[in-house]
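> coords please:
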Amino acid sequence: MRMLLRGAAALAAVVTVASLTSGAAAQPRTGKPAGTVQISQAAQIPPGVTAAGVAVFDREAGTFTEQVNASAQFRSASIVKLLLVLDFLWDRGPDYTIPAADRARLEPMLRGSDDNAANHYWSTYGGPAIIKRMTDRPAVGLRDTAAPPAGYEGFWGYTAISARDTVAIYRYILEKAPAPVRDFIMDNLRRSTRCSATDHFDQHFGVAGAFDRPWAVKQGWSGKFAEGTCGPDTASSASRAEPAAPAPRGAAPRAAAGVNLTRPALHTTGTVGPDDRSIVAVLTLHQDGTSYGKAYTDLGVLTRSLNVPGAKRPAGTWFGTWGELVSVRKGPSTGDDRMTRLPAGVEVLVGCQIRGEEVSVPPYTNDWWAYLPQYGGYISSIYISSPDNRLPNVPECGSPRP
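Below you'll find the model as predicted:
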């Protein structure tokens, strides 16, 4: 395995949202109507994030607790898959029975963000016409959503969407959709798999990493990210551009109506807390050349900074890592089964630490292993960005976890 230079322990300083809002004064959180422009008091945007659209809606109080550029349009990446499912299930009553062949596509599309399934529904049911149908349905209440630009009609991931429209989609699913539709979608989002079905990207970033369950998530990513793979046996890099059809010959993706189609995008959306109390939508763009692990970490920092009523924060300490596709193992030994691999340079939550097999990566050696509760496994602490072998302020595990 080729090793990267050991990273610094501290994350870069974050930038408060108030400094990124054209000098507008911060406003207090009030029970304003959905869509009212409101500047977050809490959100922290790392410097590597070039654009962010944020909305957090507290369903119990009926108000937003966070809004940052909530109406700004981003290319949707896989968030559009929520609209593909809703369009397919629309008016399928009275029992909303889903044929077995469609269930076999829809479940991995919702749980594992399967692109092949999205290609099928996009091409079978009219592509941009799906977006037109959904935006024409008043019950959903979409205001910023638009079909892919001319020349890119085959790219479902180039659908434009905003954070506030994402909240509207979840509110429709939870509060207005027929019960069978609501239950099918939310049950699958609660079963989100760590590794995506098509390209094996680790998709438990943002909401899935910032908060303990109960949560339900639909994530999105688009662009050329390096070292983004996960799973016990995957070792190659990948990128995602969400194509369902080739781009026009000789053409490069271009901005349309203010929507950037080129910079790496990473989005986290879903619900958090008992009874899906809070709806969270965080849409982000990153600098060209950003690694998947860096974008993953920056999105996590931003998501953890938000005021999300009903959320429970996971116990442990966050650390940066170094190394390329570091293995997470069932026990503190390289002989234990590999569970998955980490995106290069990603930040991880450490619950406890234990002595195990000594690992050597010259000039470093270390026999401490860190337990990662969100993965249910261990990594050698040699790959954690900390000056000492034993991590500071992290308790000992006592004995290897099963």
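
> going forward, measure contacts and count neighbours with C-alpha atoms only.
OK.

> so E66 makes contact with G53?
No. Contact criterion Cα atoms under 8 Å: E66 and G53 do not qualify, at 10.2 Å.

> Which one of these two is surrounded by more residues?
Ranked by neighbour count (other Cα atoms under 10 Å), E66 and G53 place E66 first, with 24 against 21.

> To which secondary structure element is the more buried one assigned?
Of the helices and strands defined by DSSP states H and E, E66 is found in strand 63-68.

> quick one: that strand to chain centroid distance?
With Cα atoms, centre = their mean, to the nearest Å as the basis, strand 63-68 stands 19 Å off its chain's centre.

> next one: stretch 263-275
How far stretch 263-275 lies from its chain's middle: 5 Å, per Cα atoms, centre = their mean.

> And for stretch 172-184?
Here the centre of stretch 172-184 is set off from its chain's centre by 22 Å, with Cα atoms, centre = their mean.

> Please give the structure of this sequence too, so both can be compared:
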Amino acid sequence: MRVRRSFLGVVGVVGVVGVLVWLVATLFGTGSAQAAQPVRAPSGGAAVDVPAGVTAGVAVFDRQTGTFTEQLNTRTQFRSASVVKLLIALDHLWNRGPDYTLPAADRARFDSMLRSSDDASASSYWSQNGGGAIVDRMVSRLGLTDTSGPSAGYPGSWGYTALSAADTVRIYRYLLDGAPAPVRTLVMGDLRQSTRCGTDGFDQRFGIPASFERPWAVKQGWSGFGDSGGCTGTTSAASGEVRDVADARAADVDLTQRALHTTGTVGAGDRSIVAVFTLQPTSTSFGAAYTNLNRLVRSLNVPGGARAAGAWFGTWGTDVRVRADTTTSSTVLTRLPAGVEVSVSCQKQGQRVEVPPYVNEWWAYLPLYGGYITNIYVRSPDNELPGVPLC
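Predicted coordinates:
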């Protein structure tokens, strides 16, 4: 396991202590992976925590009351990254009634695209069904106002489709309240089974699934992070993403900053629809972007959502392994994105681990991942984490 030197200053327990978190980080030197100090932005009478340097578009719609509880830059266009797979999926199903069944091979491809954000599947449908014409059709069918296909220079780059938070809410409202029942069951069923890791090796448990207990259903999006997505430690380039940054600057939407988006539903009966789009500086690591987005989502008023339990701490190191038990020989469940904040619900003593100059026999349980990491890689002044109960 590769590690970097770090002071082990506490980086934070949730929410109202945001400013103290930043102060402690400043005093104890938590390293480049620590997210920037949050700043406040007006949001429909509430306050959304938008970390400094982050551009965000946010919409939270309460289906029970028919009102928005959060709105921030709702009509700002972002490059959609993999969120456009919702439109690709709906278009593919559009004329397949009345039962909307798919042949076995097609169904496997469809499920992989939505559950594990498989880019090859999306590219196959994009080519098969007319490329940008897919977006044009869905704009007309759903009455989308801020959505447009990739610019002329990038016809094959479905991830460069322009999409807003407001239009994303419209897409989910159609899925939940307007789509034929078999379509709703198929698409939402896949989103409820979103896998921990995408097929490209990126960790998908950010934003909604990191911040709320089930039930939730999500379609995530990410773009521009290269090969730094956690999970397996290796990734492949997104097939819908273009790497030519110089040309990308001339496109209709920002293609240079790093994009990380979380969209979906939260609560029993899919009570709330949540759409959060972010653009982050090109120097932002995936772990830091992940942390920024999680902090933003945790600040939102999401009716029906049960907040994820646990205290939030920063981590350090690269490819930190989450294990099934408190020994280095136990099964590796996944790897953390470098420098990400994690929620710790409890801790217990286990195998003594040495990473000079540190030695620690305490292990932290991460409910989001269903496993343990050695406390050596948790930013804390003591081996035993303060305020965290025993498992």
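
> quick one on the thing from earlier: and the strand holding E66 of the first structure, what other elements does it pack with?
Under the contact definition 3 or more Cα pairs under 8 Å, 6 or more residues apart in numbering; DSSP states H and E, strand 63-68 of the first structure sits against strand 49-58.

> can you tell me what part of the second structure stretch 330-347 of the first structure aligns to?
Matched against the second structure by TM-score structural alignment, stretch 330-347 of the first structure falls on residues 324-341.

> buried stuff in that stretch?
Across stretch 324-341 of the second structure, burial judged by 16 or more other Cα atoms under 10 Å covers 324-328, 332-341.

> superposed on the second structure, where does the strand holding E66 of the first structure end up, distance-wise?
For strand 63-68 of the first structure, the mean deviation from the second structure after alignment is 0.4 Å (mean Cα distance after the TM-score superposition for the first structure).

> in the stretch 201-350 of the first structure, which spans are strands?
For the stretch 201-350 of the first structure, strands defined by DSSP state E, counting those that start in this stretch occupy the ranges 215-222, 265-272, 278-286, 317-319, 327-329, 338-341, 348-350.

> End to end on the match of stretch 330-347 of the first structure, go ahead and measure it.
With Cα to Cα, to the nearest Å applied, stretch 324-341 of the second structure spans 19 Å between its terminal residues.

> Stretch 113-124 of the second structure too?
Start-to-end, stretch 113-124 of the second structure (Cα to Cα) is 10 Å.

> what does that stretch contact?
With contacts defined as Cα atoms under 8 Å, 6 or more residues apart in numbering, stretch 113-124 of the second structure is touched by 82, 85-86, 88, 109-110, 112, 156, 158, 187, 190-200, 219-220, 238-240.

> Now do the helices in the stretch 51-200 of the first structure.
81-89, 100-112, 115-124, 128-135, 163-175, 179-190 (DSSP state H, counting those that start in this stretch).

> ok so, going back, check the offset of the match of stretch 330-347 of the first structure from the chain's centre.
The chain centroid and the centroid of stretch 324-341 of the second structure are separated by 19 Å under Cα atoms, centre = their mean.

> ok, residues contacting that stretch?
Here stretch 324-341 of the second structure makes contact (Cα under 8 Å, 6+ apart) with 33-34, 203, 228-233, 285-288, 290-291, 312-323, 349-351, 363, 369-374.

> where does the most centrally placed residue in the second structure sit relative to L102 of the second structure, distance-wise?
With distances taken as Cα atoms, centre = their mean, F206 lies nearest the centre of the second structure, 3.5 Å away. Separation of F206 of the second structure from L102 of the second structure (Cα to Cα) stands at 30 Å.

> what do you get for T195 of the second structure?
For T195 of the second structure relative to L102 of the second structure (Cα to Cα), the value is 21 Å.

> Between the two, which has more neighbouring residues?
The neighbour comparison of T195 of the second structure against L102 (other Cα under 10 Å) goes to T195, with 18 against 14.

> Contact partners for the more buried one?
Contacts for T195 of the second structure (Cα under 8 Å, 6+ apart) come out as R115, S116, Q204.

> what do we get in the first structure for it?
Per TM-score structural alignment, T195 of the second structure is aligned with T193.

> Same question for T69 of the second structure.
Using TM-score structural alignment, T69 of the second structure pairs with T65 in the first structure.

> same thing with F28 of the second structure?
Checking TM-score structural alignment: F28 of the second structure goes with nothing.

> So F28 of the second structure is in contact with G9, correct?
Yes. Under the criterion of Cα under 8 Å, F28 of the second structure makes contact with G9 at 5.2 Å.

> Those two: which has the busier surroundings?
When neighbours are counted by other Cα under 10 Å, G9 comes out ahead of the other of F28 of the second structure and G9, with 22 against 15.

> you'd agree that one is in a strand?
No. Counting by DSSP: H, G, I helix; E, B strand; the rest coil, G9 of the second structure falls outside a strand, being coil.

> how much space is there between it and T284 of the second structure?
Per Cα to Cα, G9 of the second structure is found 21 Å from T284 of the second structure.

> And E213 of the second structure, by the same measure?
Plainly put, E213 of the second structure is 27 Å away from T284 of the second structure if you go by Cα to Cα.

> Out of these two, name the residue with the larger neighbour count.
Taking neighbours as other Cα under 10 Å, E213 of the second structure and T284 compare with T284 leading, 20 against 17.

> what's around the closest residue to that one other than its chain neighbours, how many residues?
Sequence neighbours aside, R258 is the residue nearest to T284 of the second structure in space, at 7.5 Å (criterion: Cα to Cα, 6 or more residues apart in numbering). Neighbour count for R258 of the second structure, taken as other Cα under 10 Å: 22.

> Can you find the partner of R258 of the second structure in the first structure?
Taking TM-score structural alignment, the alignment pairs R258 of the second structure with P264 from the first structure.

> distance of its match from A146 of the first structure?
Counting by Cα to Cα, the separation of P264 of the first structure from A146 of the first structure is 20 Å.

> With P314 of the first structure instead?
Plainly put, P314 of the first structure is 36 Å away from A146 of the first structure if you go by Cα to Cα.

> between these two, who's got more neighbours?
A146 (21 against 15).

> Contacts only, for that one.
Going by Cα under 8 Å, 6+ apart, A146 of the first structure touches I131, K132, T135, T159, A160, I161.
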